[in-house]
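Peer 1: Structure for this input, please:
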Amino acid sequence: MPSSPVPSSCRMQPLCGTAESALCECPCLGYEPRSIRWTHTRCQPIPPYHNARLVWLQAELAQREQSSGQADQPSRKQVYTVDLRNHGDSPHADTHDSHGMTADLVAFTQAKSIPKACLMGHSMGGRAAMHFALNNPQLSERLIVVDISPVSIPGTIGEMGSIFSAMKNVSLPADLSLSKGRQAAKEALLQTVGSDSVDFILLNLRKRPQTGEFYWACNVDILHNSLPGFSNYGAHIANLPAFTGPTTFICGTHSPYMNPDDWPEVLKFFPNASLHWLDTGHLVHLEEPHKFIEIVTQFLNEP
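Peer 2: The predicted structure follows:
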């Protein structure tokens, strides 16, 4: 089943208050400018929260709608929940790596006139946020990394390859309704993918109203091909100066994405970092939302 073609817009989710929409130019495809549609919510900051705007970056296969509640509650400020390239409604690109995502984010902050951002990222989004902050400390006020390490390689890379292969093998007739198509895709995916991941994956399943064709919103082929680069992340940041801004890591005790033994190495890149453990798996913000929000709120209040 195909991924979606390059959409005409990259959308930013409204979170609270009064929304505003406009068009801007943003090189979401590497360095090629594209017109993207954005929706931005203006919320009055409530002291003592910092005035820097919060940019919330999602994990692989995730979309901004899945975390809009978590992004809204802790900040009461201007918040952008972003679909990174090759995900959700953002444009597809021929590459998917840290350099490209950082270039997209730099253009995004410039287009929105954000002098400094609070970056919060989960998994792939966390690595994108770390890469952005290490390369652009002048644009980064503080950093929240959710269940991912800059050092260790997750043991689930092989599992992700199997998931992408299963997604590409799904074939659905156009005359099925979206609900029946989701059920058929679920049955097909369950042959190779664990039940705890299937519903999460199915949020990417879309149906074209004109033709009835089913497609994946995310760029499955490029994401699959980019997996080996996930293991080379350390080489991309090895020679960068440390990010000395306030940083916190929020990780799950039952997740393989952060090895506690790596913490001394993590501090070499983020010397002002703190570490919080919650009794969760990889989806920390969804499994323990109240504790997660409490940690984020406290961190955003710190001087």
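
Peer 1: For the rest of this, base every contact and every neighbour count on C-alpha atoms.
Peer 2: Fine.

Peer 1: Quick check: end-to-end length of stretch 62-72?
Peer 2: Terminal residues of stretch 62-72 lie 17 Å apart, using C-alpha to C-alpha, to the nearest Å.

Peer 1: do stretch 132-141 as well
Peer 2: Between where stretch 132-141 begins and where it ends, there is a gap of 11 Å, by C-alpha to C-alpha.

Peer 1: buried residues in it?
Peer 2: By 16 or more other C-alpha atoms under 10 Å, the buried positions in stretch 132-141 come out as Phe132, Ala133, Leu134, Asn135, Pro137, Leu139, Ser140, Glu141.

Peer 1: Kindly indicate whether the nearest residue to Thr41 once chain neighbours are set aside is helix, strand or coil.
Peer 2: With sequence-adjacent residues excluded and distances taken as C-alpha to C-alpha, 6 or more residues apart in numbering, Thr41 is closest to Ala19, at 4.4 Å. What DSSP: H, G, I helix; E, B strand; the rest coil gives for Ala19 is strand.

Peer 1: again with the one 3 residues further on
Peer 2: Assigned by three-state DSSP, the conformation of Ala22 is strand.

Peer 1: what sits against it?
Peer 2: Shown in contact with Ala22 (C-alpha atoms under 8 Å, 6 or more residues apart in numbering): Arg37, Trp38, Thr39.

Peer 1: how many other residues sit next to the last one?
Peer 2: When neighbours are counted by other C-alpha atoms under 10 Å, Thr39 registers 19.

Peer 1: ok, now how distant is it from Pro115?
Peer 2: The spacing between Thr39 and Pro115, counted by C-alpha to C-alpha, is 19 Å.

Peer 1: Likewise for Pro271?
Peer 2: Taking C-alpha to C-alpha, one finds Pro271 at 23 Å from Pro115.

Peer 1: Between the two, point out the one with more neighbours.
Peer 2: Pro271 (16 against 13).

Peer 1: how close does the more buried one sit to Trp277?
Peer 2: Look at Pro271 and Trp277: by C-alpha to C-alpha, they are 18 Å apart.

Peer 1: can you check Ile222 too?
Peer 2: 32 Å.

Peer 1: now do Leu119
Peer 2: Leu119 sits 19 Å away from Trp277, going by C-alpha to C-alpha.

Peer 1: Would you do the same for the sequence below? I want to compare the two.
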Amino acid sequence: MILLHGLFASKDNFHSLSRRLSHQFTVYALDLRNHGESFHDPEMSYQGMAADTAAFIEELGLGPAAVFGHSIGGKVAMELALSQPVLISALVVEDIAPKQYPPRLAREVQALAELPVTDFTTRPEAEKWMIGKLANPAVARFLMKNLVSAEGGGYFLRLNIEAIQSNLDTLLDFPSSSRSFQGPALFIRGGSSDYIQDDDFSLITRYFPNSHVETLDGATHWVHAEQPDAVADLVLDFF
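Peer 2: Alright, predicted model coming up:
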């Protein structure tokens, strides 16, 4: 099973879920381009990130593989299933629909772009700055997971925030397609999230006719972080 994270996240965010799923699957958690330890590139389309994932699957001879994607990782997984279905045995999408979203996340992107990385000598200093910018300690601490120690001292931001900022409109959208993926697909949404609405079910079914949606009550957009056991149970029951 291939795990694909959401915006501002990395493969490290899948530790709990990976442990649970590893009882049934060999699990590979990937860093998308411009995130984590992966390469930086000014181009950040879903077609490009799906091609990255396809290259990984093909190089290691893993196909067909199950693919789990959260948020933009879910859009990458959907694009991969639509464009190269031979590589995908099944699809799990967490809290995202194959549609264009209205403008959001601009404040978080701008805060990361303005982060004065070289001014900080400790992580708490950076977290305090980010909390002051966003007035949301939980989101600030999540974003600050991208601030890592440099070899010679100090810190650097491992996100390619410039590429994310310039491609934000692309990331909010989804590539239009006349194709569909006929394999099994599970969509998991947070009951307290607005990312998958009831009105989206018909669109999901058009692209993924062999799909169904499960809702985890009380969960927000970060479903697997808040309810890792419940998400793992849904995925394992699905398979």
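
Peer 1: Quick TM-score on the pair, please.
Peer 2: For this chain pair, the superposition-based TM-score is 0.94 by TM-score structural alignment, normalised by the length of the second structure; 236 aligned residues with a C-alpha RMSD of 1.5 Å.

Peer 1: ok, back up a step: could I get the buried residues of stretch 132-141 of the first structure as TSV with secondary structure?
Peer 2: Shown next, in TSV, are those (three-state DSSP):
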residue	secondary structure
Phe132	helix
Ala133	helix
Leu134	helix
Asn135	helix
Pro137	helix
Leu139	helix
Ser140	strand
Glu141	strand
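
Peer 1: For the second structure, list the residue farthest from the centre, please.
Peer 2: Gly152 (30.9 Å; C-alpha atoms, centre = their mean).

Peer 1: Mind checking what secondary structure that one has?
Peer 2: Assigned by three-state DSSP, the conformation of Gly152 of the second structure is coil.

Peer 1: so what's whatever residue of the first structure lines up with Gly63 of the second structure closest to, chain neighbours aside?
Peer 2: Per TM-score structural alignment, the equivalent position to Gly63 of the second structure in the first structure is Pro115. Leaving aside its sequence neighbours, Pro115 of the first structure sits nearest to Leu139 (C-alpha to C-alpha, 6+ apart; 6.0 Å).

Peer 1: what's the counterpart of that neighbour in the second structure?
Peer 2: Per TM-score structural alignment, Leu139 of the first structure is aligned with Leu87.

Peer 1: That match contacts Leu60, doesn't it?
Peer 2: No: contact between Leu87 of the second structure and Leu60 fails when scored by C-alpha atoms under 8 Å: they sit 11.9 Å apart.

Peer 1: which neighbours do those two share?
Peer 2: When C-alpha under 8 Å, 6+ apart defines a contact, no residue borders Leu87 of the second structure and Leu60 alike.

Peer 1: and Gln84 of the second structure, how far is that from Thr53 of the second structure?
Peer 2: Distance, Gln84 of the second structure to Thr53 of the second structure, by C-alpha to C-alpha: 11 Å.

Peer 1: Mind naming the longest helix for the second structure?
Peer 2: helix 46-60 (DSSP state H).

Peer 1: Show me the residue sitting in the middle of the first structure in space.
Peer 2: Gln58 (1.6 Å).

Peer 1: who touches it in this structure?
Peer 2: Counting by C-alpha under 8 Å, 6+ apart, Gln58 of the first structure has contacts Arg64, Ser67, Val82, Asp83, Leu84, Gly121, His122, Ser123, Met124, Gly125, Gly126.

Peer 1: Quick check: the aligned residue for it in the second structure?
Peer 2: Counting by TM-score structural alignment, Gln58 of the first structure corresponds to His5 in the second structure.

Peer 1: Under the alignment, what does Leu157 of the second structure map to in the first structure?
Peer 2: Using TM-score structural alignment, Leu157 of the second structure lines up with Trp216 in the first structure.

Peer 1: Also Asn146 of the second structure?
Peer 2: In the first structure, Asn146 of the second structure lines up with Asn204, judged by TM-score structural alignment.

Peer 1: What is the neighbour count of its match?
Peer 2: Using other C-alpha under 10 Å, Asn204 of the first structure has 18 other residues around it.

Peer 1: Does it touch Leu61 like I think?
Peer 2: Yes: between Asn204 of the first structure and Leu61 there is a contact at 7.3 Å, judged by C-alpha under 8 Å.

Peer 1: which residues are common contacts for those two?
Peer 2: Common neighbours of Asn204 of the first structure and Leu61 (C-alpha under 8 Å, 6+ apart) are Cys218.

Peer 1: How about the contacts made by Glu151 of the second structure?
Peer 2: Contact criterion C-alpha under 8 Å, 6+ apart gives no residues in contact with Glu151 of the second structure.

Peer 1: Next, the contact list for the match of Asn146 of the second structure, please.
Peer 2: Contacts of Asn204 of the first structure by C-alpha under 8 Å, 6+ apart are Leu61, Ala62, Gln63, Gly88, Trp216, Ala217, Cys218.

Peer 1: and if you look at Tyr233 of the first structure?
Peer 2: Ser98, Pro150, Val151.

Peer 1: Which residue, other than its chain neighbours, is closest to the counterpart of the first one in the second structure?
Peer 2: The reference is to Ser98 of the first structure. Per TM-score structural alignment, the equivalent position to Ser98 of the first structure in the second structure is Tyr46. Nearest non-adjacent residue to Tyr46 of the second structure, counting by C-alpha to C-alpha, 6+ apart: Val76, 5.5 Å away.

Peer 1: quick one, helices of the second structure?
Peer 2: 15-21, 46-60, 72-83, 106-114, 123-134, 137-143, 161-166, 168-172, 201-207, 223-226, 228-238.

Peer 1: TSV for those helices, including distance to Asp194 of the second structure?
Peer 2: TSV is the format used below for those (distance: least, C-alpha to C-alpha, whole Å):
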stretch	distance to Asp194 of the second structure
helix 15-21	23
helix 46-60	22
helix 72-83	15
helix 106-114	17
helix 123-134	20
helix 137-143	17
helix 161-166	22
helix 168-172	14
helix 201-207	13
helix 223-226	12
helix 228-238	18
